[in-house]
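[1] with the input below, show me the fold.
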Amino acid sequence: MSELPQDAVEAAERLTKLARQVGDDNEAEAYRTRRAETLADHDYTARVREDDDTLVLYPDEWLEDGTVVLDRIQDTDRAVEVPLSTTGGEGSWEEIEAHNAALVEAVAAEYGERHEKNARAFADFMGNHYLGRVDEATDEQITEFTTEYFPRNAWPDKKQREIVETSLEYLSSVSEADCPSPTSE
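    Below you'll find the model as predicted:
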């Protein structure tokens, strides 16, 4: 089992993907610096293994002058590997945004403008903060959205605040309608 907390792994993955998506070298470097600082809090270092596009996180004690010393590795389970390429070819911000936008449009068509606004806010949150599809959000991300991001960043009116959870349920239902489970034929 890794010594690196899951939230640090997720932050490192998110920052790595964001660094790849931005067009500005300074902004990309800022994301990589934030990743390094996040991992340094846990005495870990990140490298991207280019041959299979994998983010590798490993303990600093394995390093000497920036190089991994194999004799220092006692337990390989302490390292964490995160594939950076997503399945299905949907990995760039543009592809994720297009997917999320289609689901937001489906909510608008089926459930109306207020639910559309809430769904759009969630799509913005997932795409911009996690580089993720709305239909792959974790329970923790949904909680973060409803308790932190939504009230502070979406500028919802009273009715939107009252129906936000229903809006997310509608978003999930249109997603399931558009993406049937593999067991259904």
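[2] C-alpha only now, for contacts and for neighbours.
    Noted.
[3] could you pull out the strands for this protein?
    44-49, 54-59, 63-64, 67-68, 80-83 (DSSP state E).
[4] for the second one, name the packing helices and strands.
    This means strand 54-59. Here strand 54-59 touches strand 44-49, strand 80-83, going by 3 or more CA pairs under 8 Å, 6 or more residues apart in numbering; DSSP states H and E.
[5] tell me which of the strands of the chain sits most buried.
    strand 54-59 (a mean of 21; mean count of other CA atoms under 10 Å).
[6] report the angle between that strand and strand 44-49.
    150 degrees (axes from the mean of the first three to the mean of the last three CA atoms, to 10 degrees).
[7] residues in contact with strand 54-59?
    13, 43-49, 78-85 (CA atoms under 8 Å, 6 or more residues apart in numbering).
[8] tell me which two of the residues you listed sit farthest apart.
    The largest separation in the contacts of strand 54-59, counting by CA to CA, is between 43 and 85 at 25.6 Å.
[9] would you mind measuring from the residue most central in space within the chain to residue 97?
    By CA atoms, centre = their mean, the mean C-alpha position of the chain lies nearest to residue 130, the distance being 2.7 Å. Separation of residue 130 from residue 97 (CA to CA, to the nearest Å): 12 Å.
[10] let's see this one next to it:
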Amino acid sequence: MSEEREHSEQELPDDVVDEAERLTRLARNAVDDDEAAAYDRHREELLSEYGFTARIRGEDDVLVLHPAEWVEDGAIRVERIDDTGRAVEVPLSAPGDEDDWEAVEAHNATLVERVADEHGEIHAANCRAFADFLGNHYVRRVEDTTAAEIDVFLSEYYPRNAWPSERQRDVVEQSLELLFEVVDVNVPGRSRVR
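    Have a look, this model is predicted:
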């Protein structure tokens, strides 16, 4: 996700790295410890499929994804590191994040307003929920959304956090299509529903 991600001979696919970052951010923003622990467990299960694990380097707030074989009894054993290039580093915070969020929020809010003007409040409410999800969890513009993020929005965030009416739930995928039409992009990973 981050353009500052550092890796050389990366063993983890980009979508796995993106998902590990997403789960880490969701754990940070979780409302209770059980929810945070569930996201952390999911991240570890995902990474374990590739023989990797994760830790957050506190001094510079970086998510480090590295081979699990480097760890023994919860500590990294330096003598087990044959090639530091196998690790992937993902900065979790950076100077200017707040400014980035404000720019992303303004951009996405403009798109939501266009949907409201052209298609009404039901679709706009769904699009507003999606924009909130993107801004708060990823600091991402609508047109930069991934298929995995849309899946998380529809399966996890939307039913739990958007408080949609039955009518909104019935048209949420159509609402996303309308939002993506504003930026002239197909909804990633989805077939058209209209």
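[11] TM-score for this pair?
    The TM-score (TM-score structural alignment, normalised by the length of the first structure) is 0.67; 165 aligned residues with a CA RMSD of 3.8 Å.
[12] okay, the strands of the first structure in a markdown table with distance to residue 153 of the first structure next?
    As requested, these are exported to a markdown table (distance: least, CA to CA, whole Å):
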| stretch | distance to residue 153 of the first structure |
| --- | --- |
| strand 44-49 | 31 |
| strand 54-59 | 30 |
| strand 63-64 | 41 |
| strand 67-68 | 42 |
| strand 80-83 | 30 |
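[13] those: which one's closest to residue 103 of the first structure?
    strand 80-83 (25.6 Å).
[14] mind listing the helices for the second structure?
    14-29, 33-48, 97-119, 121-137, 147-152, 158-161, 166-182 (DSSP state H).
[15] show me which positions of the third one end up buried.
    The reference is to helix 97-119 of the second structure. The neighbour-count check on helix 97-119 of the second structure (16 or more other CA atoms under 10 Å) flags 101, 103-105, 108-109, 111-116 as buried.
[16] quick one: the nearest residue to residue 1 of the first structure once chain neighbours are set aside from residue 64 of the first structure, how far?
    Excluding its sequence neighbours, the residue lying closest to residue 1 of the first structure (CA to CA, 6 or more residues apart in numbering) is residue 77, at 5.7 Å. Noted for residue 77 of the first structure: a distance of 20 Å to residue 64 of the first structure, by CA to CA.
[17] repeat for residue 5 of the first structure
    24 Å.
[18] cool, and residue 132 of the first structure?
    Residue 132 of the first structure is 35 Å from residue 64 of the first structure, by CA to CA.
[19] do the same with residue 158 of the first structure
    Residue 158 of the first structure is 57 Å from residue 64 of the first structure, by CA to CA.
[20] just residue 29 of the first structure next, same as before
    Distance from residue 29 of the first structure to residue 64 of the first structure, by CA to CA: 23 Å.
[21] what of residue 37 of the first structure?
    19 Å.
[22] just residue 157 of the first structure next, same as before
    For residue 157 of the first structure, the distance to residue 64 of the first structure - CA to CA - is 55 Å.
[23] ok, so of the contacts of strand 54-59 of the first structure, who is nearest residue 139 of the first structure?
    Nearest to residue 139 of the first structure among these: residue 13, at 18.0 Å, using CA to CA.
[24] farthest residue from the center of the first structure?
    Largest centre distance within the first structure, by CA atoms, centre = their mean: residue 71, 34.3 Å.
[25] can you find the partner of that residue in the second structure?
    Residue 71 of the first structure maps onto residue 79 in the second structure, with residues paired by TM-score structural alignment.
[26] what residue of the second structure takes the place of residue 123 of the first structure?
    Match for residue 123 of the first structure (TM-score structural alignment): residue 131.
[27] now do the same contact list for that match.
    105, 108-109, 112, 142.
[28] let's go with 6 Å and repeat that
    residue 108 (CA atoms under 6 Å, 6 or more residues apart in numbering).
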